Each structure stands twice: as C-alpha cells, then as structure tokens.
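Asker: with the sequence up front, the predicted model follows.
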Amino acid sequence: MRPRTVVTGLGIVAPTGLGLTDYWAATLAGRGAIDRVTRFDPSPYASRLAGEIRGFDAKEHLPSRLLPQTDRMTRLALVSADWAFADAGVVPSELPDYDVGVITASHSGGFEFGQNELRALWSKGGQYVSAYQSFAWFYAVNSGQISIRGGLRGPSSVVVSDQAGGLDAVAQARRQIRKGTRMVISGAVDASICPWGWVAQLTSGRLATSDDPERAYLPFDGRAAGHVPGEGGALLVLENAEHALERNAPQVYGEIAGHASTVDPRPGSDRAPTLQRAMDLALADADLAPDDIDVVFADAAAVPDLDRAEAEAITKVFGVRSVPVTAPKTMTGRLYSGAAPLDLAAAFLSMRDGVIPPTTGSTLSPDYDIDLVTGAPRPHAVRAALVLARGQGGFNSAMVVRAAHH
C-alpha cells in the first residue's frame, strides 16, 4: 500500500487575514478585502481593484539581511512557511537535513522586484541594478529561499501552470512523499500588484473593470464580468501519515486523497474542454464516488463562458444541484497560483468546523444548475472536498481532500 499523505500545518497569508485564525474568522463572517489598489496609483488603468494584503511589515517577521534580496511575494512566502511549520509543531532545523522538501508554484515570479530594478536600469544605469535581481524575480525563488532559511535539503522544485499550479505543486509533493520523503512544505504565494505586473494581467482580458468592490468579482452571476486579482496564498506541511503519528503531530487536518490535471484542446478545436475529465480522474485516484464529496471549491473565473463550462462540468459529474459549490475567493480576489492552496486550507477548516464558507456578492444565475453557497456560511458536515483550479492556457487541476481516518 502506498503511504498516505496528510496535512499537519497551514500557513496562510491572505488579503482577508494574516494567519489561519484571522483568515478563517473573516471568511466565515463574509468580510471581503477587495478595494482600490493602494500599492501604486491605478487611475490610468482599466482595472483599479485588487485584494491587497494590508498591514504586513516584513521587518516584524524576517531578519533584515533578507529584505534587500527578496520580492514581496517571497517575504510573504517565508512568513507563511514559518507559520505552517509552527502550526505543524515542527522546527525544520531539528529534522534530518534531507527529510524535508519544498515544492511551490508560481504564476509570475518576483514581478515588483524586477520592475524596481528595471526602473533603476533605465533611469540611472546598470551599476544601480541590484545583484539580487539575478534570482529575486525567478519563479523558483520561493522554494529556494524557504529551503535555505529552513536548511531543507529534500526534493525541491517549482511548478508553473498559472492558477492550476497551486494544486499541481501539492500533487508533486504527494508524489515525493510516496517515494519516501518524510515531509514537504508545498503550496504557493503570489504577489504581483505593481504597474508592470498589472499590465501583464490586463492582457488576459479577464480582469473586472468595475470600481465597486461589492460587485466587481461575481462568479456564476448573470452580471459576471471578469475577476479581481489578489495577492497571497497558503503553504501546507504535508507528511507521510506514519511520520505524523510517530512524531505525535499536534493535529492532522486531513489527507490529500486524489489529484488529476489535464490540458484543454486549443481554442477553435471541436474537442470538449477537459475539466470534467480532471474531476473524474481525481475522484478515481481518491477511490471515491461523486456522492462521497460534500463540497466543491470552484475555480470561479467570473467570465461567462468559463463559468458555464465549469458549472456544466460540475453538473455532469455530480448531477443537478446535488453538491454544495462555493468560491470564498470572492473575498480575496484571484490569487493566481496562491488561490487553490488557500482553497485547500479552507476545505480543511471546513472539515474541522463543519461549515461551508460562502461565495459573497454573487447571486446565482438561473443559467447554472449548481447549488452555490451564497450569503452566509452553511453548516454542513464535510468529510471530503473537491478543489478545482484552471490556469490560462487550458490548464485544469482537480484535487480531492478528505478528513483523516481516525
């Protein structure tokens, strides 16, 4: 039998709350964090809203020597990793060197750092560009900096598949645990709310242009007109279930039970999109039937065609309105590769507390035959959840998590 992979620690950095407790309290209270961008002046741009993390001062959490060499995304990731290990009751430096790996996802790398150095290059000259630019922008930098900080020399890598990447990274971590690595910290934190990153995101044509934070990001709603970007995400401590038991882990949130990823056919093709196939394969991998799933955390693109495709896929797998569907990311914005790991964290907290967080702001369009949890949280026993993520370019990822066997 293959070893089971369980989650024993959660490190959350979200616009709605820094740390697990604050994030979950805000999520259940339906307190959104979408507002006008403050990290730069958004007035010249078509989209002006974001889910920003406010009140994060890296100096309070990290040694000063790290600050000149890290992008905001990496600072948030380092703190998230610290919190995840603390939650799991692990001091990484006390574990054997090669026992712990780091596998993160990234959507855009350290964009803000790169922008600042490019500005220095253009305005002042090459000698003013930081030597740290050589790696601070890089997709793999969060994995690298976390492994250096913790002395973690197990398998490390980065996965780049846009919003699907967060689940793909966790799936890769599960593979490493099955191969014998005892523990892997995995997930993703993204942050590219800067003019350069903003322009790149606007090219997708999927960003909402509304200036009303309450009505800008409305997945599965007849008024859906794009998404609002956000920053942050979550890192999870994954480990071999026996290892967690041996070391008497303070808690086991649940198990990574199944995963599948697919890629859609190219636009204009007559072949169907493959999200449904990813869901079917993830359920098969978890050895669960659709009836075993208590909630689906939706990708929730808030682009009508994409919402329709997702709603149809969910209905084909589960039947008409037969499973609760939610998208708490309406409170944070889409966090790119950080979004799905945050949904995984929310799924585990739903299991712990017997409640499904709401999709705030949205009113379900009659066009979609899904049971969307809107308004208030819904009390509901959650034993297993399905988390969905889709990235631009046709990436689909589906992950099944379930409560730990007692």
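Answerer: Cool, got the structure.
Asker: every contact and neighbour count from this point should use C-alpha atoms.
Answerer: OK.
Asker: which parts of the stretch 201-350 of the chain are helices?
Answerer: In the stretch 201-350 of the chain, the helices defined using DSSP state H, counting those that start in this stretch lie at 241-246, 275-286, 304-318, 339-353.
Asker: neighbours around residue 107, how many?
Answerer: Using other C-alpha atoms under 10 Å, residue 107 is surrounded by 24 other residues.
Asker: tell me if I'm right that it and residue 336 touch.
Answerer: Yes. Counting by C-alpha atoms under 8 Å, residue 336 is a contact partner of residue 107 at 6.2 Å.
Asker: can you tell which of the helices of the stretch 201-350 of the chain is closest to residue 103?
Answerer: Closest to residue 103 of these, according to C-alpha to C-alpha: helix 339-353, at 12.2 Å.
Asker: need the overlap of contacts for residue 107 and residue 336.
Answerer: Shared contacts of residue 107 and residue 336, defined by C-alpha atoms under 8 Å, 6 or more residues apart in numbering, comprise 162, 163, 190.
Asker: among these, which lie within strands?
Answerer: residue 190 (DSSP state E).
Asker: quick one: which of the shared contacts of residue 107 and residue 336 is nearest residue 374?
Answerer: Relative to residue 374, and with distances defined as C-alpha to C-alpha, the nearest of the shared contacts of residue 107 and residue 336 is residue 163, at 22.8 Å.
Asker: report all helices and strands that the helix or strand containing residue 13 contacts.
Answerer: Assigned by DSSP states H and E, residue 13 belongs to strand 5-14. With contacts defined as 3 or more C-alpha pairs under 8 Å, 6 or more residues apart in numbering; DSSP states H and E, the packing partners of strand 5-14 are helix 20-29, helix 72-88, helix 165-178, strand 232-240, helix 241-246, strand 254-263, helix 339-353.
Asker: so how far is that strand off the chain centroid?
Answerer: With C-alpha atoms, centre = their mean, to the nearest Å as the basis, strand 5-14 stands 11 Å off its chain's centre.
Asker: below is structure B, check it against A:
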Amino acid sequence: MTATVVTGLGVLSPNGIGTQAFWQATLEARHGFGALSRFEIGRYPVQVAGEIGEFDAAEHLPSRLLPQTDTSTRLALIAAAWALADAAVDPSAMNDYDMGVVTANALGGFDFTHREFRKLWTEGPQAVSVYESFAWFYAVNTGQISIRHGMRGPSSALVAEQAGGLDAIGHARRTIRRGTPLVVSGGVDSAFDPWGWVSQIASGRLSECSDPARAYLPFDADARGFVPGEGGALLVLEDAEAAVQRGAPRIYGEISGYATTFDPAPESGGEPGLRRAIELALSDAGIDSAGIDVVFADAVGVPELDRLEAKALREVFGPFGVPVTAPKAAAGRTYSGGGPLDIVGALLAIRDGVIPPTAGTTSVPDEYELDLVRTAPRTANVTTALVLARGLWGFNSAVVVQEWHAPAAL
C-alpha cells in the first residue's frame, strides 16, 4: 500500500500569517494573544484571545465570495489556495474527480449568522441574506474549497470539536488509500463575535487571566485554562506515487498512523480513551513507543485535563520517556485548526531537526513526569512525531507523522 504524503502547507495563525511566519514565531515562543478587539468585551469574564491581525481577506479572494462567506470560510479558502500553491498543484490540469476535500469545523459560521440574525430581529426576514442558508454550516468550507478549485472527488466534513482537525487528516488518508490521488484537508475555525464568544466561555475551560503572556500555560503549576484562537491549517495530501509522478517540488513527510477513540461516560468510571488512541495510532504506523521522537500534546491548560494527558503519556512512554511540546501555547487553541497546525509543526520539526518550545510554561508539576520542551527550541534528530488532540465531550485523536523515504521502485 502506497504512502500518504504531505506536499503543501497553508497556514493562518494568530502568531503568524503564512507557514514561515508561523514557524518562526513558534520557534521563538512568540505568542499572538491580546485583548479581543472586535467588540466591547469589558463585561465578559474572558478577554484575551488569539486574533489574526492586520489581515484583509479581500486582498486574497474574489469580491463575489465575500458576501457569501463567514470569517472561517474565508480563512479556509485562503489557506487551501496557499497549500495548493506550495504543492505546485494546478487543479485545472488534473481530473476533477481525482481531487477531494476533507475539512473539519467545530464552531460553524458564528459571525455570519450573528449578523444575519440581528437583521432578522431588527429589520425582518426580508433583510436576511440568502447565503445564511449555507454560510453557517459546518460543511461549507469543504464545499467552497471544492467549488473554487473544481475538486469533485470524494469529499467530507467532520465535527469532533478540537479533535476534528486530526480526524479530517485521518479521513483524507483513508480517502487516498481508496483511490483518490489528492485531497486538500485540515481545519480552521473562528468565532469572535459576541455570540460565538459567549458560546466558548460556556465550556468553562477558557482562561480568565488578563495577562496575555500568562493566560495560557499548559502543563504548568499555574495553568488556569486556555486562550481561544482563530485560524488553522489546510494541507495537500497525496498518494506518494502520484506526487512523485507529477513532479511535486517537495514532500514534507508521511501521515503514517491515525486513530480515534471516545471517552466513556463520566459516571461509568471507565478510563479516558487518549492512551488507547495513542496505542492504536502507533500500531497503525507499525511502530512502538520507542519510535516516537517527540509528542505534540493536546495541552488544554486545565489542570485536571493536563494531568490526565500526562498520565497517558507516562503510561505509554514511561516517566520523562519522550520530549513533549505544545506550540499551541503561542497560537491558542484554534479548535479544528489546532491539530493541523500541530501537524505542520511536526513536519517542520522533521525538516529542520528541531523541537519547538512551549511558550509561557515554566513550572511543570513533578507528578506529571513530563520532559516538556520549554523556553527555547531543542535541537534533535526528529524523524517521527505523534500529534494529539482532544475535544469537548470525549473525542480523542492521534496522528503519527514520519519522515518520508522514497521506495526504490519510485
């Protein structure tokens, strides 16, 4: 069975617009947090967010698309276009049924819907945009990318809260194995209107700290919740043989393993499913725990959840058994975009031989027994990385990313 490889990256993150800017900020542990600026937030208990600043979608998209799309869809369209350009893919030169789109979305089109509902309440139904019929929907990013680039192959949309982005990548790999040569996949999210903001606060997991530099401290003794961000990443995944045959300019790495599990009901007393997801992903990749060079952790920043993740890592790898990092401490938790951003980080860590640091975190409780990379990047021979994500209500996902070596037959 041929490998599924990554040939293109498209990144929009609070701490960097574009792959190189994101990676440089990540290596420098430079966060993208500040007081949310899109509406008056003085009366809300949470005020710090990761916004994508100084960015105008109108400079990157046809004007006809702007009235049709929510902020998250605009980000998805731009990231997909950047990923295709990075992979040197010209969709018009390919068979339209040989290209699919698999994206994840956790929050839908909050900003668009909030605006249209305001019109409904104040002006009546005749004022509501006809585009509201689909602009709010979780599958709209898949549809809009497919339409814009003429991609008519098997396509899907997944919803698994903050685990969804990894699930999208895993399903894209499955789609390629079933015969589709190329799939654009990943996830983005954005919900920084009042309605979306309150919905995020309702989870009870957001940090109420007003200091951007101390608001999100995963695995820290002072952890107090996470900072929500917007954006994410779209990737071009291809059948390795097809990528080589078309002359892809680069192959960043291989998606070699994937698994997903679901936690038992809280009252059942059962074990959380994260450890099982890790073990299944390693098995799918055909490696054991000793084959992992670094873990890109889910890193919620909520003490009890950090403790559970540390326990799962300790049980699989042993105490201090593998370097662990959480680059999202600088980008924020971008929901369905978080996993794909970490996959980008893992691929670049493999390329550059360096493990990025976890911004902000300084004091890891001894009980966690974690080798957390902090303060500065760590030089390392990285050939294989494990990326983890967990979503509200029990989703767990794991992806194994490896350095790709062309078989002799290619």
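Answerer: Here it is on my side, so go on. The structure displayed is predicted, hence computed values, not measured ones.
Asker: ok, residue 210 of structure 2 - contacts?
Answerer: Residue 210 of structure 2 neighbours (C-alpha under 8 Å, 6+ apart): 35, 46, 47, 48.
Asker: and for the second one, nearest residue in space, chain neighbours not counted?
Answerer: The one in question is residue 46 of structure 2. Counting by C-alpha to C-alpha, 6 or more residues apart in numbering, residue 208 is the residue found nearest to residue 46 of structure 2 once chain neighbours are left out, at 4.7 Å.
Asker: ok, that neighbour - contacts?
Answerer: 45, 46, 47, 48, 215, 224, 225.
Asker: and it, how far from residue 215 of structure 2?
Answerer: Using C-alpha to C-alpha, to the nearest Å, one gets 7 Å for the distance from residue 208 of structure 2 to residue 215 of structure 2.
Asker: intersection of neighbour lists for those two?
Answerer: 48, 224, 225.
Asker: enumerate every residue touching the residue lying closest to residue 59 of structure 1 once chain neighbours are set aside.
Answerer: Distances taken as C-alpha to C-alpha, 6+ apart put residue 67 closest to residue 59 of structure 1, at 7.7 Å, once the chain neighbours are dropped. Counting by C-alpha under 8 Å, 6+ apart, residue 67 of structure 1 makes contact with 58, 59, 75.
Asker: please report how far the residue nearest to the first one when sequence neighbours are not counted lies from residue 69 of structure 1.
Answerer: Of all residues not flanking residue 58 of structure 1 in the chain, residue 75 sits nearest, at 6.4 Å (C-alpha to C-alpha, 6+ apart). Between residue 75 of structure 1 and residue 69 of structure 1 the distance is 10 Å, computed by C-alpha to C-alpha.
Asker: what's the answer for residue 95 of structure 1, then?
Answerer: 27 Å.
Asker: of those two, which one has the most company?
Answerer: Taking neighbours as other C-alpha under 10 Å, residue 95 of structure 1 and residue 69 compare with residue 69 leading, 19 against 14.
Asker: returning to what we had before: what's the most buried one of the helices of the stretch 201-350 of structure 1?
Answerer: Among the helices of the stretch 201-350 of structure 1, helix 339-353 has the highest mean neighbour count (mean count of other C-alpha atoms under 10 Å), at a mean of 26.
Asker: just to revisit the earlier point, by neighbour count, which of the shared contacts of residue 208 and residue 215 of structure 2 wins?
Answerer: Neighbour max across these (other C-alpha under 10 Å) = residue 48, 26 neighbours.
Asker: wait, what's in contact with it?
Answerer: 33, 34, 35, 36, 207, 208, 209, 210, 211, 212, 215, 227.
Asker: swap in 7 Å and give it another go.
Answerer: 33, 34, 35, 36, 210, 212, 227 (C-alpha atoms under 7 Å, 6 or more residues apart in numbering).
Asker: A strand includes residue 193 of structure 1, no?
Answerer: No. Per DSSP: H, G, I helix; E, B strand; the rest coil, residue 193 of structure 1 lies outside any strand segment and is coil.
Asker: and for residue 389 of structure 2, the neighbour number?
Answerer: Neighbour number of residue 389 of structure 2 under other C-alpha under 10 Å is 30.
Asker: can you classify it as helix, strand or coil?
Answerer: Per three-state DSSP, residue 389 of structure 2 ends up strand.
Asker: and it, what's its match in structure 1?
Answerer: Counting by TM-score structural alignment, residue 389 of structure 2 lines up with residue 389 in structure 1.
Asker: how much space between that match and residue 247 of structure 1?
Answerer: 33 Å.
Asker: give the contact list for residue 114 of structure 1.
Answerer: 133, 137.
Asker: what angle do whichever strand or helix holds it and helix 72-88 make?
Answerer: Secondary structure from DSSP H and E places residue 114 of structure 1 in helix 111-123. Interaxial angle of helix 111-123 of structure 1 relative to helix 72-88 (axes from the mean of the first three to the mean of the last three C-alpha atoms, to 10 degrees): 160 degrees.
Asker: the nearest residue in space to residue 191 of structure 2 that is not next to it in sequence and residue 198 of structure 2: what is the separation?
Answerer: Distances taken as C-alpha to C-alpha, 6+ apart place residue 110 nearest to residue 191 of structure 2, at 5.5 Å, with adjacent residues excluded. Taking C-alpha to C-alpha as the measure, residue 110 of structure 2 falls 11 Å from residue 198 of structure 2.
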